[in-house]
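[1] no sequence for this one, just the structure:
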């Protein structure tokens, strides 16, 4: 360590004296700005001829720039804050003085990525105008602009998503005085007036799309109904709101349905016959499609004593969904299936997802399978891919499989217990050793499930038990995904990875400050591993701070995305990872299937050169559709619970603080799994200050307040069911939060430092 430090110091001295050809800070920053696609540490060192011990100096210099907020690290690249990837999804929101289109990134975390840059949209070469307009969402290839003023980037449109109508989604109301109104579902949208001739046959209680047509100086704006979506009184009205609000495609084009109807069952031609292998499916009890089956057995190779062979077979969707077909185009447009409490919006028509591709019990089905060998310590020591015809020997629920292992088999699981289930659990015991050695991130955040009544309203919210059966299938699927990525890398076959970046330096520092405030520490350095987070979580296990620390660690993590560039999966602690196991519901998996077919010469329907050229575009598209689905699912839960509690204003509930901002407190009702808000102005007579490191609001006079993770009692004050919004009043008294009061002053000091260092950032 002393030798490394002395080398770094010597290099710094040479840089300052000008005796060495080492770059200055400005040289490094300029290179990073001009070369965002080759700005890794090795590439910077190569560009400036930095060798030997001087590389330690470069590492320290980059860390200094990161600490000052002048550089961020993403996917092992050093980038200036506010930079964009080469291909990005944009929302066009305005025009400049010359009529040019101005856009912003559709999905970017300003806290994680710095100030959100703007993009000027240019027409393609030879075209007078672009095909896009204000209000459109587009996929664009962007590059830094050379102009000194205006947006930092220039973009050229690669693809225009469906045109966005500037319509308002709301519920049509006919008031007692005969006047007509539209109550918008968005919280910030004002109520709209509708003239009788503009109602378009809408009836009271209909969910409608309306186009604002005028706004006078006084009174409410007017609108005309352009489409009646359905009745708000139907069972599935709440998810229908989310579908339309987030523009999720939910009606299949006739051409796609015709292709699905015309599809013929696969034959044995070009496939291995695995129909006698007793693969089984283990799924939720209400699953309609079964896309993965598993089997395990001891390895009889004397060189691998105690080892096991695990087989995972996945529905062969590529057999039926061919590149460029109507089915394929619609699947890419959807990107993934979307799951609501009351319905599923599938990626593929039922003829494909629930019939031809579903691994039904006792029926022959085509599959793409991987056979994996593991040593006794859980290390994968080999694998092979096969295109097969299989027949499921049984279709069990998680509860059924677990009950059989626990000594309570039923008529269906009993015959499979000794021959199939016990070997599966034995193999899982082996794979667990490898998982434990790998040490993936182990957050303890229970998932809630909403159960509905027959009329579509909330019955109750439950936390399903986390069984070994769930963990078994999860670990088998993870290993199959790893095998897919390894095979494609070895074959030098382009693919779409599932990547999860390590926490950004800004989030690391925020987490470090929080942990310091409760007497815990997190080591510095860019090479954080999941094991360090697990150590923190283990130290608070069973304590009053367990929920709080789990929440804060979760918030420090980056979001997983799809990418053609492999940076590994931080949360799973894997160097390479690709989604392979759910092609019925994720387009990313279908791409990986086609890539495997091409790489292993398993048929003529593999990934084509044209598809390979579009993988970067596809990665951006499906990452965006995944975020869209998550937002729609979350909004639906909020609306369902708000509707369920609309008649209970004035009642008190037990809650947990799930978020703290300057504006107030978000509280989660554990019984229902939905959030509400408490404005800071209603907290009491004290003046509350936001303490960012401790995730708390602290009273200036009393020093008492409220902190993330606290259990509190709240009173429901107001409910807006259509918007999924609930406002509460705090009933619990403030308390002294965890940590030292010094952190509040440190927050102000650090914020001022960050603002000073960020003055030179381009907006």
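    Perfect, I can see it now. Note that the structure is a prediction, hence the values are computed from the model and not measured. Numbers count the residues shown, from 1 in each chain.
[2] contacts and neighbour counts: CA atoms only from here.
    Will do.
[3] Could you pull out the helices in the stretch 251-400 of the chain for me?
    254-262, 326-334, 350, 398-405 (DSSP state H, counting those that start in this stretch).
[4] Adding mean neighbour count as columns, could you present these in a markdown table?
    A markdown table is the format used below for the helices of the stretch 251-400 of the chain (neighbours: other CA atoms under 10 Å):
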| stretch | mean neighbour count |
| --- | --- |
| helix 254-262 | 15 |
| helix 326-334 | 21 |
| helix 350 | 17 |
| helix 398-405 | 20 |
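[5] dropping in the other structure now:
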């Protein structure tokens, strides 16, 4: 039993996170469990406000409840919503339901906005215990059905910078259109080396180019692999306006049909992009790799290159499959170099397996839209040898960059991936035990343990669910100046070097390497650090204590280390922000797409089991929705977290991770980004029909659309994603709409552009 947080007058600081049901939570700066805020406490605060609070009581489950004692900082994030005119009053209903309160708009503060339009609101009066927030219309985005509106909402909702400063634009305009003679000084001329880029069909910025040739490595055979990366640091000067804007964004954000770039287009798609047929400045990682895939030697140097071809993954895969086919004949001069790349790839792949790196294949999807932004289809992304070939080349270059910097003991941002936590290891152990997997997970597992489980279960029908649990048990990768290694890739040191056009940490790595090549030292510019990042920095320093690696002789963290620590937190947070914004847009598009399929029936797979229901991903559409516990039948269902299942107490029917079920699309909430399903019931028995529940058996019905008559008969009450909150045994007929976990749903499992390494 967990120890209760004692009730005291001690005050705690943190950030308010609202919930669509009206209550909220305080995410504490000290990393302790969140504090619950009841609806009456949420009246005077808003989502993302920074507050001070104290614990006043505990609920029946021992969870601490807080009372806000002081509002420290009001969130400056603008509120996006629809303008409404009701009973003679103008108000804006926030698009993000976590805000919980409508914003009153006085007469004369609506500007040119019309009722129903999506607007951006600036608060003029904060909420109070007995008064709603008041604001004015700052910007009119347009109508909700306008093409691209979902992206306009997301960039503002998540605070993604989408306009460059005048200083950055002026600096970009002043840059040359091509490589000048003065830029070539002190660089190796590689323009005669047939370097090529290999990217997706829709790529517009080309960070990396590759070339490979056979070479003697020691006494044996091997390869010389060149990875040339765009030299962004030559044009983006330390602390200049372009640099400040790039740091603020920290990453490019990829949406379907649109990119919010980290750098202005003149750089990202022009001067820095390794476009074919033009000279470009680059930083090169030149490696010798032996037959076992081990990096025997490497060196870094600035160079000038000339891309000899812009290949797509599809073209390269076709050449590798048929070296005498039409694609190969069209690029005959480059085919030998591509075959050399494929040979070194296989050696690197063997080395990856030998060191025990975790390789989990998950289904990634992409949304295919027409010119008007309407979804045509959602399809899985297929990865071929061309994708993996480039990925392994980038991993090798990233490892060399990390080792080079670590050997010089220079601070930098490493890409770190820590070991799984003890709680997650225990949950994984119980899950595997329940499924009868004959492998144990040690208390401190290594990558090889995860690799062994992945291999041992690869041929099981529930392999996708087991691999998903392996993935969920691992920590999130992040940027940090403290090199703790990369668990998933089984590297002692790893960093990001290969994408400086779209990732700020890569740009910093380039600057450090350049400084070291000149026997110098790189100093971070003085850049703004958000208050939230500072709070997290203080928390991390408190957790780590004053370790020798972080401190000077007197035990105080050096300003240099603190600067790198803050930069790592900022870049990691903005990476998460970009992912959340991308997922939000994909969820919006999928909801809009599923509105056309209301009432239709599909087969699906249970991809998550919670105490309030089942998340099901449709087999044919790759869209995820919730089957609420109230839709499972008229009995109590017990949630077993270890087995990842819901079991009916009367019938014993089980719904487990990986169960096949037949569902009907019952409700789509575009504003809430939620899709609700109900289980298809047998008309004779009147009971929910699990499709091989708990057995992995396929459904007898294959995603056939129901007729309008049948859909009307089965429509019933609308599904809801609330949590029943009854503890272990959950009544299927409980009152709907209670509980915080419901807001966690994000339909669909699709992702944006896959990052390399």
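    Structure's in. What do you need? Keep in mind that what you see is a predicted model, and the values were worked out from it rather than measured.
[6] which stretches of the stretch 601-750 of structure 2 form helices?
    Counting by DSSP H, counting those that start in this stretch, the helices of the stretch 601-750 of structure 2 are 708-714.
[7] if we compare the helices of the stretch 251-400 of structure 1, which one ends up closest to residue 412 of structure 1?
    Of all the helices of the stretch 251-400 of structure 1, helix 398-405 sits nearest to residue 412 of structure 1, with 8.5 Å by CA to CA.
[8] Ok, which of the helices of the stretch 251-400 of structure 1 comes nearest residue 16 of structure 1?
    helix 326-334 (54.0 Å).
[9] neighbouring contacts of the closest one?
    248-249, 252-253, 255-257, 259-260, 321-323, 347-348, 587, 618, 621-622, 625 (CA atoms under 8 Å, 6 or more residues apart in numbering).
[10] Structure 2: matching residues for that one?
    Using TM-score structural alignment, helix 326-334 of structure 1 corresponds to residues 241-249 of structure 2.
[11] To what extent does that stretch diverge from structure 1 after superposition?
    By mean CA distance after the TM-score superposition for structure 1, the fitted stretch 241-249 of structure 2 averages 0.8 Å away from its aligned residues in structure 1.
[12] coming back round to it: so can I have a markdown table of the helices of the stretch 251-400 of structure 1 showing distance to residue 725 of structure 1?
    As requested, the helices of the stretch 251-400 of structure 1 are exported to a markdown table (distance: least, CA to CA, whole Å):
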| stretch | distance to residue 725 of structure 1 |
| --- | --- |
| helix 254-262 | 37 |
| helix 326-334 | 27 |
| helix 350 | 34 |
| helix 398-405 | 35 |
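[13] Out of the ones you listed, which is closest to residue 391 of structure 1?
    Taking the helices of the stretch 251-400 of structure 1 one by one with CA to CA, helix 398-405 is closest: 18.6 Å.
[14] can you pull the buried residues of stretch 435-444 of structure 1?
    435, 438-443 (16 or more other CA atoms under 10 Å).
[15] One more: stretch 288-297 of structure 1?
    289-297.
[16] any residues touching it, and which ones?
    By CA under 8 Å, 6+ apart, the surrounding residues in contact with stretch 288-297 of structure 1 are 278-283, 308-315, 353-355, 357-360, 392, 420, 423-424, 427, 581-584.
[17] related to what we said a few turns ago, inside strands: which ones of the buried residues of stretch 288-297 of structure 1?
    292-297 (DSSP state E).
[18] Which one of these is nearest to residue 609 of structure 1?
    residue 292 (28.2 Å).
[19] Roughly how far does that closest one sit from residue 189 of structure 1?
    Per CA to CA, to the nearest Å, residue 292 of structure 1 is found 44 Å from residue 189 of structure 1.
[20] Just the buried subset of the contacts of helix 326-334 of structure 1, written out for ChimeraX, thanks.
    Buried subset of the contacts of helix 326-334 of structure 1, written as a ChimeraX selection, criterion 16+ other CA under 10 Å:
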select :248,249,252,256,257,259,260,321,322,323,347,348,587,618,621,622,625
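[21] Counterpart of residue 656 of structure 2 over in structure 1?
    Matched to structure 1 by TM-score structural alignment, residue 656 of structure 2 sits across from residue 707.
[22] Without its sequence neighbours, what residue ends up closest to the residue mapped onto residue 605 of structure 2 from structure 1?
    Using TM-score structural alignment, the equivalent of residue 605 of structure 2 in structure 1 is residue 656. What sits nearest to residue 656 of structure 1 in space, not counting adjacent residues and going by CA to CA, 6 or more residues apart in numbering, is residue 711, at 4.4 Å.
[23] Residue 422 of structure 1 too?
    Using CA to CA, 6+ apart, the nearest residue to residue 422 of structure 1 is residue 405, at 7.1 Å.
[24] Now for the aligned partner of the one you found in structure 2: which residues touch it?
    Under the alignment (TM-score structural alignment), residue 405 of structure 1 maps onto residue 320 of structure 2. By CA under 8 Å, 6+ apart, residue 320 of structure 2 lies in contact with 338-339, 342.
[25] Which entries within the residues you listed meet the buried criterion?
    Using 16+ other CA under 10 Å, the buried members of these are 338-339, 342.
[26] hang on, the earlier thing: could I get the contacts of residue 320 of structure 2 as CSV with distance to residue 13 of structure 2 and secondary structure?
    Shown next, in CSV, are the contacts of residue 320 of structure 2 (distance: CA to CA, whole Å; DSSP: H, G, I helix; E, B strand; the rest coil):
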residue, distance to residue 13 of structure 2, secondary structure
338, 56, helix
339, 58, helix
342, 54, helix
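[27] Between helix 326-334 and the top helix by length along structure 1, find me the angle.
    Determined from DSSP state H, the single longest helix within structure 1 is helix 615-645. In terms of direction (axes from the mean of the first three to the mean of the last three CA atoms, to 10 degrees), helix 615-645 of structure 1 departs from helix 326-334 by 60 degrees.
[28] Can you check which part of structure 2 helix 615-645 of structure 1 sits on?
    Going by TM-score structural alignment, helix 615-645 of structure 1 lines up with residues 564-594 of structure 2.
[29] for that stretch, which positions count as buried?
    564-575, 577-594.
[30] Same check on stretch 473-482 of structure 2?
    473-475, 478-482.
[31] Residues contacting it, please?
    Residues outside stretch 473-482 of structure 2 that contact it (CA under 8 Å, 6+ apart): 411-421, 424-425, 427-428, 505, 561, 564-565, 568-569, 571-572.
[32] And for stretch 742-762 of structure 1?
    Residues contacting stretch 742-762 of structure 1 (CA under 8 Å, 6+ apart): 68-70, 81-82, 117, 152, 513, 517, 691-694.
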